[in-house]
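Novice: Sequence first, then the predicted structure:
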Amino acid sequence: MAGGWARDGAVQDQIDASVEDAVKLARSRLSAGESLTNCEECDTVIPDARRKAIPGIRFCVACQSALEERQTKSNGINRRGSKDSQLR
C-alpha cells in the first residue's frame, strides 16, 4: 500500500534499485586476471595462498583493508532519499 502520491510498490522499487546498485558496486570492485606477486601500494610480497584464494589480487592484506576503509567512509550520499537508506 502506497501513501500520499506514491504508487503501489514504489517503496519496494526503491529498495530493489538500492540492492542492484550495491551488487553492481561490489562486482566492479572484484579483481580479475592474474594476481600480482608484490603489493601495488607498498611493494611487499603477497603470499601464494592469498594469490590463489583471490584471483586478480593487487594488494596485501594491510593495504586492502585500508582501501576498503576509505571506500566505506565516502559512501554517505543518499541519492534516492528513501527512508530505508536513511535508517542505516
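Specialist: Alright, I've got the coordinates.
Novice: Only C-alpha atoms from now on, for both contacts and neighbour counts.
Specialist: Noted.
Novice: longest helix of this protein?
Specialist: Secondary structure assigned by DSSP state H gives helix 10-29 as the longest helix of the chain.
Novice: can you pull the buried residues of that helix?
Specialist: Counting neighbours by 16 or more other CA atoms under 10 Å, one finds that the buried residues in helix 10-29 are 11, 14, 15, 18.
Novice: Please tell me how far the closest residue to the third one other than its chain neighbours sits from residue 49.
Specialist: In this structure, residue 15 finds its nearest non-sequential neighbour in residue 84, 7.3 Å apart by CA to CA, 6 or more residues apart in numbering. Taken as CA to CA, to the nearest Å, the spacing of residue 84 relative to residue 49 amounts to 39 Å.
Novice: Put this next to the previous one:
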Amino acid sequence: MATGWAGDGAVQDQIDATVNDAVSRARRQLKNGPGLLRCEECDAKIPEARRKAVPGVRLCVTCQETHDEEASAGLYNRRGSKDSQLR
C-alpha cells in the first residue's frame, strides 16, 4: 500500500532503521574489556565464570542485585497500576 510519495516499503524501512539505531546505541553503552577481580563495593572476589560471562563486570552478584533493585525501585508507578484502579 503506497501512501503519498513514499515507496511501498518505506514505513517498514523506517521502523527497521529506528530499531537498528536503538540496538547500536545499546551495544555502545555496554561495558567491555576485562572485569575487576574484586567487587568495587564490598571487595569480595568476583568468580572467573562471572568475569567471562559479563564483560567489564565491576560488582559481585550480591552487590549487583542490590544495585538493580535500587535502580528499579522508582520505576513502578503504583497509581497507574491496574490493581490499584480495581480497588
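Specialist: The structure has been received and is ready for your questions. Note that the structure is predicted; figures quoted are calculated from it, not measured.
Novice: TM between them?
Specialist: Once superposed, the chains reach a TM-score of 0.54 (TM-score structural alignment, normalised by the length of structure 2), with 69 aligned residues with a CA RMSD of 3.2 Å.
Novice: coming back round to it: more crowded one of residue 84 and residue 49 of structure 1?
Specialist: Shown here are residue 84 of structure 1 and residue 49; by other CA atoms under 10 Å, residue 84 has more neighbours (13 against 8).
Novice: That one sits in which helix or strand?
Specialist: Here residue 84 of structure 1, judged by DSSP states H and E, is contained in helix 83-86.
Novice: Over in structure 2, find the residue span that helix aligns onto.
Specialist: Aligning helix 83-86 of structure 1 against structure 2 (TM-score structural alignment) gives no matching residues.
Novice: How far does that helix sit from its chain's centre?
Specialist: 18 Å (CA atoms, centre = their mean, to the nearest Å).
Novice: Same question for stretch 33-52 of structure 2.
Specialist: Stretch 33-52 of structure 2 sits 20 Å away from the centroid of its parent chain (CA atoms, centre = their mean).
Novice: mind listing what's buried in that stretch?
Specialist: Going through stretch 33-52 of structure 2 with 16+ other CA under 10 Å, the ones that come out buried are 35, 36, 37, 38, 39, 46, 51.
Novice: What strand or helix carries residue 8 of structure 1?
Specialist: Counting by DSSP H and E, residue 8 of structure 1 is part of no helix or strand.
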